[in-house]
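Peer 1: Just a sequence and a predicted model for now, questions to come.
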Amino acid sequence: MLRQISACRHPAILRASTRGFHAASSLLTHTVDALDTNGGPVREYKRMVQDGRLIDDAFQRSIVSKLDRLYQDLLVFTPPPLLFGTKDSERVTAPRGLYIYGDVGTGKTTTMDMFYTSIPTTSKRRVHFHSFMLEVHARINHFRRTHHAHEDPVPTIARELARASRVVCFDEFQVTDIADAMVLRRLLHEMFVCGVVMVTTSNRHPDALYANGIQRESFMPCIDELKLKCECVSLDSGTDYRKLVRESARVFFAPITQNTNDALMAVFSRASQNARVQVNGELRFLGRSLRVPRSARGVAWFEFSDLCTQAHGSADYIELARHFHTLVLSNVPVMHMDDRNAARRFITLIDALYEAHVVLVMSSEAEINALFTGEFGGKKGGCVGEEEVFAFQRAVSRLVEMQSRKWITSGRNDVLAEHAQRMDADTVDQVLATN
């Protein structure tokens, strides 16, 4: 089964009262102390700044204020019942959502998650957009196997999604595939008709979605509806907070040497608590299988070539991230234009691990900032498009965050988290080797 991040299965309806929407307070706040503290995202933002977990950022503050206004509107919004089909003529006026776009590491996901956790309802869902689209295509395929050929699956699936989640938060909204574009064009329309409120993060303004895509003119109505149903706001502070100086747990090792291999083995043994190692195991899911060279107690070890030079896709990586809390990835090379497919798979893997908060231990030919060379490093042109350059930059940003002590202590591996919390040495392997 596909992993559904924070998916809600209960079709409870968000209700508070039938009062009209109240006016929002001014968004032009000058410091975090000026923010209203009546609850919701602003209170959470202020608390995180005061606790030292966030740096007060005027750009983030503006977004949080807008999210707080939406939070307040939702408290007084009564969605329509969805017992039967909903027609355009029965459309309700739902609160306008938010489409947050901007560069990597500026806090888009962090601010959206503050909003998500603040909403006092079970009828909500927060999901990575790529995972959502995999699920949608799986639902469509199932519908076509179980219904008459002439029946349209999209309205039915949209109503099912709307019944389960009246507020949907998408992380990393992007459209690069014609199959996704053609489904989204109708799916989002039907979900909006059902009164679904959407908040999403993205790399790009809606006008730049599916740029230069096949039959893009057919996708334009979807862009127009996104802009109508969501306020589009930029979060481009110019600061990648993932790359700010932080305590590093040094779970990434470069260059590749015998000492590096010994360090990986030490981490693998300790993280798996010296459990018996299963060799060449197999993960089976969705009619597929994935060979796992070495695994023990929630820890898996792969070579880069095992995962990134073979024909694996995002569904494989999502299942891998669902099944293991720690991944050891060895012998990651510097990637050139000739390795474009392997580089794309590596980035897709990192996205899946990041979203599932998997602890990554890695050996590589070069340091993180030097893994992608030439055009991969940020120069557009040739065969590399703007979307790909952004994906490479995002991968580097996420890898920097994933080697931090904070990432490991909040991860799913309790053993590594415990040792990282009391770590004085520079590297995880040094600490583990002394135990």
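Peer 2: It's in.

Peer 1: Could you use CA atoms for every contact and neighbour count after this?
Peer 2: Will do.

Peer 1: Packing partners of the helix or strand hosting I318?
Peer 2: Assigned by DSSP states H and E, I318 falls within helix 314-323. With contacts taken as 3 or more Cα pairs under 8 Å, 6 or more residues apart in numbering; DSSP states H and E, helix 314-323 sits against helix 129-146, helix 340-355.

Peer 1: and here's the other structure:
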Amino acid sequence: MPLTRKAYRAAILHSIADPAEVGIEASYEYFEDGLLVVENGQISAIGHATELLATLPADIEITHYQNALITPGLIDTHIHLPQTGMVGAYGEQLLDWLNTYTFPCESQFADKAHADEVADIFIKELLRNGTTTALVFGSVHPQSVNSFFEAAQQLDLRMIAGKVMMDRNAPDYLTDTAESSYVESKALIERWHGKGRLHYAVTPRFAPTSTPEQLTLAGQLLGEYPDLYMQTHISENLKEVEWVKELFPERKGYLDVYDHYQLLGERSVFAHGVHLCDDECARLAETGSAIAFCPTSNFFLGSGLFNLPMAEKHKLNVGLGTDVGGGTSFSLLQTLNEAYKVMQLQGARLSPFKSLYLATLGGARALRLEDKIGTLHAGTDADFLVLDYNATPLLSYRLKQANNIAETLFVLMTLGDDRTVLQTYAAGKLVHQR
């Protein structure tokens, strides 16, 4: 292959550590006039433009952005492909919402043409909002995952997804069996896991919709393929927590159900965790498991407030999730706007640099992909965004009043949305242009 080398000049910002561990100042790198050099889909250099320009060949193509900020691609650690068509469904909390809206919507994915259409819309929405990697729930139908991975592969995206495993407490038209879920998941793993930049996640929906037999087989799959992901839900809603106690009276709590079936581990991501206790946070951290913090959805479904300071105390990996369709926006900028409010309601602060961390490097660490995505370090995949300071009249006016990068970043996360994303790059290729 001929060497393709390009450079991008603008203000550049990326997270390099968790502010909770190293302090705010040591957690990021900012270049007011920066240069990002990309070769064959990977970042080969980052630094001050004045220093780097002298090291590059005279004929290199340089794209220069005015009034813009380059950041790493955003990482969504919890989102549902089949719920795209029911975003913003009115008036229910979690369990009624599933029965009233979610299950009927997911039933449509028995049709491959429908799955293809939604996968196309879904990926376009992710990229329009600057999300370059997502951990995605399919439906119970294998074709939901096939459609998603086919579309992601065409664009060489780094994506993780899995077929939902659900063999009880759901409509007959939407359940599999313990055995069929194992066989279908295994076939999808063999077809997709590790193909290009794609990864597979074993996906029991949540403890109430899986029998002990199904959870046993989910754990078995993880044992058979050591680098698989596992994704499910935990402690989102108080009624759900009570239901789990009724269904699994022999276990000491919700997390203990998953622990018993060997579903905790370094690539296990549990969505929500709103009602976790200290001991559960400690156990998640001890096993290297991660939480997907989904503030928009937690507000929309009235689930509660995630305790980020408690997670930090236990050094628990936390990523950010939009949780579409419980969440009402594909935008991680909008999700950070809600995350800030979650902290405010608990008398805590969320600094813009911690927000940046959650949406990029924190998500990469939750997914054990920090060597590939989440920063702009040389040697990582060239997944990055260009954010436009003049995206809307209000944003443009407000940012003229900003005195430093901290204020600029906070305004982008408060007033920003899909319009703010001028361009999205994945593996060095332009995959979205506003």
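Peer 2: Thanks, I have the structure now. All values derive from a computational prediction rather than experimental measurement.

Peer 1: Quick check: TM-score for this pair?
Peer 2: In this superposition the chains share a TM-score of 0.31, using TM-score structural alignment, normalised by the length of structure 2; 207 aligned residues with a Cα RMSD of 6.6 Å.

Peer 1: now the helix holding I318 of structure 1 against helix 129-146, angle please.
Peer 2: Here the directions of helix 314-323 of structure 1 and helix 129-146 differ by 110 degrees (axes from the mean of the first three to the mean of the last three Cα atoms, to 10 degrees).

Peer 1: Can you mark which positions in helix 314-323 of structure 1 are buried?
Peer 2: The neighbour-count check on helix 314-323 of structure 1 (16 or more other Cα atoms under 10 Å) flags S314, A315, D316, Y317, I318, E319, L320, A321, R322, H323 as buried.

Peer 1: I'd like to know which elements the longest helix seen in structure 2 is packed against.
Peer 2: Counting by DSSP state H, the longest helix found in structure 2 is helix 112-128. Packing partners of helix 112-128 of structure 2 (3+ Cα pairs under 8 Å, 6+ apart): helix 142-154, strand 421-426, strand 429-433.

Peer 1: how about the shortest one: buried residues?
Peer 2: When you say that, I think you mean strand 429-433 of structure 2. Across strand 429-433 of structure 2, burial judged by 16+ other Cα under 10 Å covers K429, V431, H432.

Peer 1: what's the answer for the longest one, then?
Peer 2: Judged by neighbour count using 16+ other Cα under 10 Å, the buried positions of helix 142-154 of structure 2 are P142, Q143, S144, V145, N146, S147, F148, F149, A151, A152, Q153.

Peer 1: how much space between the residue nearest to L399 of structure 2 when sequence neighbours are not counted and E338 of structure 2?
Peer 2: Residue nearest to L399 of structure 2 in three dimensions, not counting chain neighbours: T408, with 6.1 Å by Cα to Cα, 6 or more residues apart in numbering. T408 of structure 2 is 17 Å from E338 of structure 2, where distance means Cα to Cα, to the nearest Å.

Peer 1: Can you get me a residue count around P295 of structure 2?
Peer 2: 29 (other Cα atoms under 10 Å).

Peer 1: In which helix or strand does R283 of structure 2 reside?
Peer 2: Assigned by DSSP H and E, R283 of structure 2 falls in helix 278-286.

Peer 1: by contact count, what packs against that helix?
Peer 2: Using 3+ Cα pairs under 8 Å, 6+ apart: helix 278-286 of structure 2 touches helix 308-313.

Peer 1: Sweet, I'm off.
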